[in-house]
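1. curious how this folds, go ahead:
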Amino acid sequence: MNDPQETDRPMKNAMLRGWRRRCPSCGSGPMLSGYLKVRDNCPVCGEELHHHRADDGPAYLTILIVGHLMAPMLMWAFVKFQPDPWILTTVFSVGCVTLSLYLLPRLKGVLVAIQWAKRMHGFGLAANG
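-> Below you'll find the predicted structure:
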């Protein structure tokens, strides 16, 4: 028999909810109380979220994605348009910072949601999960 505490929760729904920075359990309550601070509990369903261990994962993934997107674009812009170095540096610096600020809280939400779906780090012990 499958114990409900041992089975995984729906990963795709949890990840989509995490990307939207919503509670992975109900999808309604906000997961974050600030830019990157994860709430202790969901204000809507009461799911405990303090178990997460996202640590440096979101920052690592953000750097990985931004670097892989911006480096080829930088090379393409340099070869195609041959702009002054200060223009290229300014434009791509702003682009990198903007993309990083956009991705970081969303990737943190996704990592917390994955941990919730896989019942990692104490998420499987919650009474309402």
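2. CA atoms for contacts and neighbours, from now on please.
-> Will do.
3. tell me which residues in the helix or strand in which G109 is found are buried?
-> Using DSSP states H and E, G109 sits in helix 85-117. Neighbour-count burial for helix 85-117 flags 92, 96, 99-100, 103-117 (criterion: 16 or more other CA atoms under 10 Å).
4. let's see this one next, to set against the first:
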Amino acid sequence: MSLSPEANRPSAVGYDLPASLFAAMLRGVRHRCPRCGEGKLFRRWLKPVDTCSACSLDISGQRADDLPAYIGIFVTGHLLAPVIIALVTKWELGAVALLAIIIPLAIVMLVALLQPSKGAVIGLQWWNGMHGFRKERLSEGDGAER
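-> Coordinates of the predicted model:
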């Protein structure tokens, strides 16, 4: 017995697919499943769940590797550069005082950005059908998966 095409529709299976890459990545940033937006993405700080509790998406194949760390370093560096310039030029801080301010601030920013970055990378991988994910999209007009 084969399933009808309606069985593949997101509304028939109980979840709504994201409309864009940005929406899928935003779900990951919010620590939610990129496909349904309901289930939790992480069971521990950086350890993703094996399957989504809401839509049963197999997340175990994701390979974020070092990209979340690179994203965190890139964002932190760009946000801290004006702060460093201001501290050096306006307040003329010495090297020790500058390091005492910048190093803890950089560590806090990197740690805070790591999990949302990993969620966004998992959302990106899911959207593009990479690393064991199946490419699922809403087709225009009828709302069916593709």
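5. superposed, what's their TM-score?
-> Scored against TM-score structural alignment, normalised by the length of structure 1, the superposed chains reach a TM-score of 0.84; 122 aligned residues with a CA RMSD of 2.3 Å.
6. which residue packs closest to whatever residue of structure 2 lines up with I114 of structure 1, ignoring adjacent ones?
-> Residue pairing (TM-score structural alignment): I114 of structure 1 is matched to L124 of structure 2. Leaving out its chain neighbours, the residue that sits closest to L124 of structure 2 by CA to CA, 6 or more residues apart in numbering is M25, at 5.8 Å.
7. likewise L46 of structure 2?
-> Per CA to CA, 6+ apart, closest to L46 of structure 2 is Q115, 6.0 Å.
8. that neighbour contacts W45, doesn't it?
-> Yes - Q115 of structure 2 is in contact with W45 according to CA atoms under 8 Å; the separation is 6.8 Å.
9. need the counterpart of the residue nearest to L46 of structure 2 in structure 1.
-> So Q115 of structure 2 corresponds to P105, using TM-score structural alignment.
10. residues touching the residue nearest the centre of structure 2, list them.
-> With distances taken as CA atoms, centre = their mean, A120 lies nearest the centre of structure 2, 1.6 Å away. A120 of structure 2 sits next to A24, M25, L26, R27, G28, V29 when contact means CA atoms under 8 Å, 6 or more residues apart in numbering.
11. ok, now G61 of structure 2?
-> H131, G132, F133.
12. mind doing that once more with 10 Å?
-> By CA atoms under 10 Å, 6 or more residues apart in numbering, G61 of structure 2 lies in contact with D50, T51, I122, Q125, W126, M130, H131, G132, F133.
13. run a quick neighbour tally on the equivalent of the first one over in structure 1.
-> Using TM-score structural alignment as the criterion, the counterpart of D50 of structure 2 in structure 1 is D40. Residue neighbour count, defined by other CA atoms under 10 Å, stands at 16 for D40 of structure 1.
14. what about D40 of structure 1, distance to E48 of structure 1?
-> Counting by CA to CA, to the nearest Å, the gap from D40 of structure 1 to E48 of structure 1 is 6 Å.
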